[in-house]
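Enquirer: Compute the structure for the input listed below.
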Amino acid sequence: MRTIFILNGPNLNLLGQREPEIYGRTTLDEIRGWCEADAADLGLAVDFRQSNFEGEIIEAIHAARTHAAGIVINPAGYTFTSVAILDALKMFAGPKIELHISNVHQREAIYHKSLVSPVVTAVMAGFGAQGYRLALRAMAEMTA
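Expert: Got it, this is the predicted structure:
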């Protein structure tokens, strides 16, 4: 069975509470539940992780090199600051989707320049929490 790593960066553990006018009221646990159910329907397995620590996200990307068919990553604030996550993603040979709940291009200028976009297969932004479900379906096609 193909496994898709779904990796979530800092502060995403507070989804549903943090700035709901931007990120909505859906919690990360609800998103995990959707992804697990959708993965089963798609014949996939998911390894769903969240960390507020850059090194843990990098370790997860390293683990994906031998355990995952693809990666969906919402690097959150690390999108704009982490060369280390960029470098780790370069080492993953499979498809990678960068995901953002909000449309980062409608937000302040600091959110417009992603360091990881140049090394991912696709970028999704602005679909809200439902973006995870869309990304997982896209990943099913990309890894078929």
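
Enquirer: Every contact and neighbour count from this point should use C-alpha atoms.
Expert: Noted.

Enquirer: how many other residues sit next to the closest residue to Ser51 other than its chain neighbours?
Expert: Distances taken as CA to CA, 6 or more residues apart in numbering place Gly9 nearest to Ser51, at 5.4 Å, with adjacent residues excluded. For Gly9, the count of nearby residues is 21 (other CA atoms under 10 Å).

Enquirer: and if you look at Ile4?
Expert: Neighbours around Ile4, by other CA under 10 Å: 25.

Enquirer: Am I right that it sits in a strand?
Expert: Yes - assessed with DSSP: H, G, I helix; E, B strand; the rest coil, Ile4 lies in a strand.

Enquirer: Now do the same contact list for the residue sitting nearest the centre point of the chain.
Expert: Residue closest to the average C-alpha location in the chain (CA atoms, centre = their mean): Ile73, at 2.2 Å. Ile73 makes contacts with 5-8, 96-99, as judged by CA atoms under 8 Å, 6 or more residues apart in numbering.

Enquirer: I'd like those residues laid out as JSON lines, including secondary structure.
Expert: JSON lines is the format used below for these (three-state DSSP):
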{"residue": "Phe5", "secondary structure": "strand"}
{"residue": "Ile6", "secondary structure": "strand"}
{"residue": "Leu7", "secondary structure": "strand"}
{"residue": "Asn8", "secondary structure": "strand"}
{"residue": "Lys96", "secondary structure": "strand"}
{"residue": "Ile97", "secondary structure": "strand"}
{"residue": "Glu98", "secondary structure": "strand"}
{"residue": "Leu99", "secondary structure": "strand"}
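
Enquirer: here's the other one to compare against:
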Amino acid sequence: MKALVINGPNLNMLGIREPGIYGSDNYETLVQICQDAADELGFDGIEVFQSNHEGAIVDRIQEAYGSIDGIVINPAAYTHTSVAILDALKAVAIPSVEVHISAVEEREDFRQVSYAGMACFARVTGEGLSGYARALEILASHLKEKQASI
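Expert: Predicted coordinates:
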């Protein structure tokens, strides 16, 4: 099993950006959490990708077709605006889990719509950076169930 974790705009600023909402851990900590979780869950490989550019995220999703078994995605601000990311996820049809560090459902009204989430089979919110490990756990379970049914 190979996993791809995609992070959208401003997540590279973790530890600096609004620590009251996103915590004081930096992006490197997030990457390490993902790598450690992937190892524990039996993934053969994991890539953690971040971009502030919508097109780069769409490109990476498309590039995953045929080589990645599952995606964990935090589109960040693009969650609420990007039909392009939704369409890319739907096009490749790779099982995907949406993750958010904060509890977006408890935040501003504009954060209540998740376009990317419409192409995901599960969602993890409000668990801080540990939510990424939880999202990878959900993804691994889904992929193992899928493999067992073949």
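
Enquirer: re earlier: list only buried entries from the contacts of Ile73 of the first structure.
Expert: Burial by neighbour count, 16 or more other CA atoms under 10 Å: within the contacts of Ile73 of the first structure this picks out 5-8, 96-99.

Enquirer: Now Ser130 of the second structure: closest residue in space that isn't a chain neighbour?
Expert: Closest residue in space to Ser130 of the second structure, ignoring its immediate chain neighbours: Ile33 at 7.2 Å, by CA to CA, 6+ apart.

Enquirer: I'd say the one you found and Arg134 touch.
Expert: No - applying CA atoms under 8 Å, one finds Ile33 of the second structure not in contact with Arg134, separated by 10.3 Å.

Enquirer: Ile57 of the second structure reaches Ser51, doesn't it?
Expert: Yes - between Ile57 of the second structure and Ser51 there is a contact under CA under 8 Å: 6.4 Å.

Enquirer: Report the set of residues contacting both of those two.
Expert: The contact sets of Ile57 of the second structure and Ser51 overlap at Gly8 (CA under 8 Å, 6+ apart).

Enquirer: With neighbour numbers in mind, choose between those two.
Expert: Ile57 (24 against 17).

Enquirer: Kindly provide the distance from Arg107 of the second structure to Ala64 of the second structure.
Expert: Distance, Arg107 of the second structure to Ala64 of the second structure, using CA to CA, to the nearest Å: 31 Å.

Enquirer: Which of the two has more residues huddled nearby?
Expert: When Arg107 of the second structure and Ala64 are compared for neighbours, Ala64 comes out ahead with 18 against 10, by other CA under 10 Å.

Enquirer: gap between the more buried one and Val92 of the second structure?
Expert: For Ala64 of the second structure, the distance to Val92 of the second structure (CA to CA) stands at 8 Å.

Enquirer: The residue nearest to Val104 of the second structure when sequence neighbours are not counted - how many residues pack around it?
Expert: Setting aside the residues directly before and after it, Val104 of the second structure is nearest to Arg111 in space (CA to CA, 6+ apart), at 6.1 Å. Applying other CA under 10 Å, we find 16 residues neighbouring Arg111 of the second structure.

Enquirer: quick one: contacts for Arg111 of the second structure?
Expert: By CA under 8 Å, 6+ apart, Arg111 of the second structure lies in contact with 79-80, 104-105.

Enquirer: Give the aligned equivalent of it in the first structure.
Expert: Counting by TM-score structural alignment, Arg111 of the second structure lines up with Tyr111 in the first structure.

Enquirer: so the residue nearest to Ser51 of the first structure makes contact with Gln50?
Expert: Yes - between Gly9 of the first structure and Gln50 there is a contact under CA under 8 Å: 5.8 Å.

Enquirer: what's the overlap in contacts for those two?
Expert: Common neighbours of Gly9 of the first structure and Gln50 (CA under 8 Å, 6+ apart) are Ile57.

Enquirer: That concludes my questions; thank you for your assistance.
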